[in-house]
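A.B. asks: quick one: sequence and predicted model below, then my questions.
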Amino acid sequence: MPPPSDRRSSLLPTRRKTLHFHPTTTPRPRWLLHLQANMWRFLMSIGMLFHRLAPPRPPKPNFSRSIPCTLSSTPGTIPLQFYVPADWEAQRGLWERRPRLRGEMKDGDEVALAAESEDGGGKASGHRRVGSGLDSVGRSFRRRSVNVRRWGNYPVVINFHGGGFTLGTATDDARWCGTAVEELNAVVISVDYRLAPEFPFPTAVEDGADAVLWVYEHSDELGIDREKISLSGFSSGANMTFTVPLRLYDEQTGYHREDEASKDEAILHGSPSTVDSTRLSSSSSTKVASSPSPSDHPPSPSDPVSHHLDSAPLSSTHPTKPTPGTTARPIPIIPLRCLIPFYPSLDYTLTRTERRATLSPTIRAAHSLPPLFTDLFDESYLHPAPAIPLDSPYLSPGVAPSALLKAALPRDIVMVTCEYDMLLQEAEAFRRRLEEVGKRVWYSMVEGVGHGWDKGPNPVRATSGVREEYLRVCGVMRGVMGLERGGGRERERRGSMRVAGKGREESEEVMK
């Protein structure tokens, strides 16, 4: 592992930027932020109700689960909302009634499972024999039925909703979740991570990482393919599609990044007592330790060897000693397939004023989020303000070290931005950085729309172009994960998304 100074480089300025959050107005008391956040949550729930009334109505979650928080020092639970394919329940029934066999299933065992399902649970059916010819046909049919068994083969999309880490719920993205289920025949899990101001930075990122770990560890129960896990998100949730893999990578390598940040800041400012390292990062008291590796030390983000880890994110494990009184929990290798960020927030070292300045006054007035919301988001999440390093990879992946991005993120990233969004420029800058470190970025900018254009509260009709954009994204995901076409209305797909630097032929081939 490289010396701590190399690992800490991500927390030191790479260019002249604002490295700590300073409220533009007099900081509001926390009780007032709580009151305002709850008021806007209530009003947003009404707006999302109107959004869901527009035909065609999005699906409701099929079921929900609550999982324990393990990475955060703040105890609690994380609700997960599940959207599953139409045949998921039937496939689960077949799996639960499978023969109780020891060891891994073999071809003959799978045929026995299919036969058991057809013969009413494995009851004797010798009296039904009508001849060796029909018996042979039956065996052939059962083998073919085994080939289309989907349990254990469902791709999974883990989704993070938007709302500035302060507002929103896991059902806000129901239209996207329903489209992904329909087009990819995937299990989609939307995460109700804990919100600020009750749970400030970095709780949301830690909850997101917890959700990914839980889904991976319960893949048999959920019927998913561990090799086909993707992360999607909107706005602040799109930020989490990048920060969650970075957090997981540090957890695997046993590196407590924010602990080092607090030490650096204490030295730089000469007042260690002013830094609230406990609040700054709950990872300092994490109850998770990675499993020992048979090798000495794996490649780290600043190790040149890590430049060869494009398609194997989170591909190494490093032993970490558990804190006293805690139980070590092995951190698995999680090979994420792709990330799907919609209009992401990526660089908190840019002030809100700098971000708004990227838009013309006319567009800014019509499409930019007003300070009423952005001030609430920033003051709620970035707490305590003097102790938050704005260039932390868990907050600003857009300025994270290139070697860390190369090692921790999957090769394929499907990014959607909005033309009239004050976050557009930082997204395009990050896209170029990702391409420079060898990532394949499928990029689409939706013209003539602002931030959150797909969440319009019109109860009469859905926003034009939203489904078409979702279908384009699903087309890319299908190609990236090598999936067959789902049961959705593929004919509705319009246009294409292209990876930078590739021709039409390759782009269209991946979308097939």
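C.D. replies: Structure's in. What do you need?

A.B. asks: going forward, measure contacts and count neighbours with C-alpha atoms only.
C.D. replies: OK.

A.B. asks: gap between residue 364 and residue 415?
C.D. replies: As judged by CA to CA, to the nearest Å, residue 364 and residue 415 stand 22 Å apart.

A.B. asks: with neighbour numbers in mind, choose between these two.
C.D. replies: A count of neighbours by other CA atoms under 10 Å puts residue 415 above the other of residue 364 and residue 415, at 23 against 18.

A.B. asks: so that one belongs to a helix, correct?
C.D. replies: No: under DSSP: H, G, I helix; E, B strand; the rest coil, residue 415 falls outside any helix and is assigned strand.

A.B. asks: residues in contact with it?
C.D. replies: Counting by CA atoms under 8 Å, 6 or more residues apart in numbering, residue 415 touches 339-343, 441-444.

A.B. asks: adding secondary structure, neighbour count and distance to residue 289, write these out as a markdown table.
C.D. replies: Formatted as a markdown table, the contacts of residue 415 follow (DSSP: H, G, I helix; E, B strand; the rest coil; neighbours: other CA atoms under 10 Å; distance: CA to CA, whole Å):
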| residue | secondary structure | neighbour count | distance to residue 289 |
| --- | --- | --- | --- |
| 339 | strand | 28 | 26 |
| 340 | strand | 27 | 28 |
| 341 | strand | 27 | 29 |
| 342 | strand | 27 | 32 |
| 343 | coil | 30 | 34 |
| 441 | strand | 23 | 32 |
| 442 | strand | 21 | 35 |
| 443 | strand | 19 | 36 |
| 444 | strand | 20 | 39 |
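
A.B. asks: ok, and here's another one to check against it:
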Amino acid sequence: MASTPPPPSRSALSSKAHRYRMLSSLLSLLDRYLSWPLPPGPSVEIAIPSTVSKSPGLIQLYFFTAPSKPLCPRKQTSPCPPRPVLINFHGGGFSIGHARDDARWAGTVLKAYPEAVIVSVNYRLAPEQPFPVALEDGVDAILWLWQEAQKYNLDKARFVLSGSSAGGNLALAVPFRLHEELQKKRWASMRGEIALAGLVVFYPSTDWTRTRKERDATNPISAQKSMVSPSMYQLFDDSYLLPAGLPKRQGTGRTDMSHPYLSPGLAPASLLHANYPPAVAIYTCGWDQLLVEGNTFRERLGGFVEEGKMGRVGGFVVEDVAHGFDKKPSFWRGNQVRERMYGDAVNQLKAMWKMD
């Protein structure tokens, strides 16, 4: 019987991830600087210290604001109402990508709601920082923004999370880890103040109990149409899912891939009711290996609406597109399918933010 090959070393994974990061950066540059209409760049960058993770470091926050409404500390005499906030997590398999990659999504939101503040979180990447660092960096970003809300004139009642792919997984899982963190004594004064207004996610992973092959089997066309190679998927999984740091089943010590921090789509109903905001929107791609699990979770949440336990569930299947289709450079052609998806998501935000 052939022996199982040893897992790749962290240094080998890091070297491979670095090469993919360079390619990802090039594609992002082509989208942001050579594809029309050009999206905005961040107006402010702020580095905050990590406090939740056991791995110390800095987390970069990229703020996108309309030119006419820059981010600045609020003056005591300012008559401006507090501003709605969208906290975004980029995609890239937890191993590549950058907070600037979602500039086009941020620009679409700002065009509709120039008073909004979009904060894209440059969470730390695997394999250098495997699970649960990215998740905990997301919690840190939310807590810091809540603490600084008065200074920057942010509306604590209108914080929405968004994300695509791996970032969508984070947006769906962060509320659970946030709840755990708020049980600590140091956050006692903020517990009653903190509540999310909504979640907007694009083609998220929601069920890590399935292997990549099993995911492909749920939607066979995904293997033919995917823009992500099997070797890249393997890099993502090997980098992020370091066995030593993964959740364990109580009493057995075995890895629990169904844990809500990894597989939010499998979270118990009681946990979802206690930690999710009243409105969620999930968009999935017709040629994606994550199609079925994303649709299943959206349908499950929709059942809570029918039971009167959730206010609104939106989103839809974007047919005939592959995972990450909205991040491809479109150059002069534009991307009408992307604009339709983003346009619907902006309408979802309108309800979450209670905009007139």
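C.D. replies: Received the coordinates, thanks. Note that the structure is predicted; figures quoted are calculated from it, not measured.

A.B. asks: burial measure for residue 68 of structure 2, as a count.
C.D. replies: Here the number of neighbours of residue 68 of structure 2 (other CA under 10 Å) works out to 8.

A.B. asks: within the helices and strands, which one has residue 55 of structure 1?
C.D. replies: Assigned by DSSP states H and E, residue 55 of structure 1 falls within no helix or strand.

A.B. asks: neighbours of it, how many?
C.D. replies: The local packing of residue 55 of structure 1 (other CA under 10 Å) involves 12 other residues.

A.B. asks: ok, residue 244 of structure 2 next?
C.D. replies: Number of residues near residue 244 of structure 2 (other CA under 10 Å) recorded here: 10.

A.B. asks: that one and residue 23 of structure 2, how far apart?
C.D. replies: Counting by CA to CA, the gap from residue 244 of structure 2 to residue 23 of structure 2 is 29 Å.

A.B. asks: how about the top helix by length along structure 2: buried residues?
C.D. replies: The longest helix of structure 2 (DSSP state H) is helix 10-34. For helix 10-34 of structure 2, burial by neighbour count (16 or more other CA atoms under 10 Å) applies to 13-14, 17, 20-21, 24-25, 28, 31-32.

A.B. asks: same check, this time on stretch 422-435 of structure 1
C.D. replies: 422-424, 426-428, 430-431, 433-435.

A.B. asks: what sits against the closest residue to residue 208 of structure 1 other than its chain neighbours?
C.D. replies: Ranked by CA to CA, 6 or more residues apart in numbering and with sequence neighbours excluded, the top spatial neighbour of residue 208 of structure 1 is residue 244, at 6.0 Å. Contacts for residue 244 of structure 1 (CA under 8 Å, 6+ apart) come out as 205-206, 208-209, 394.

A.B. asks: among the residues you listed, which lie within helices?
C.D. replies: Using DSSP H, 205-206, 208-209 are the members of the contacts of residue 244 of structure 1 that sit in helices.

A.B. asks: now the counterpart of residue 219 of structure 2 in structure 1. Nearest residue, chain neighbours left out?
C.D. replies: Aligned counterpart of residue 219 of structure 2 in structure 1: residue 359 (TM-score structural alignment). Among residues not flanking residue 359 of structure 1 along the chain, residue 422 sits closest, at 6.2 Å (CA to CA, 6+ apart).
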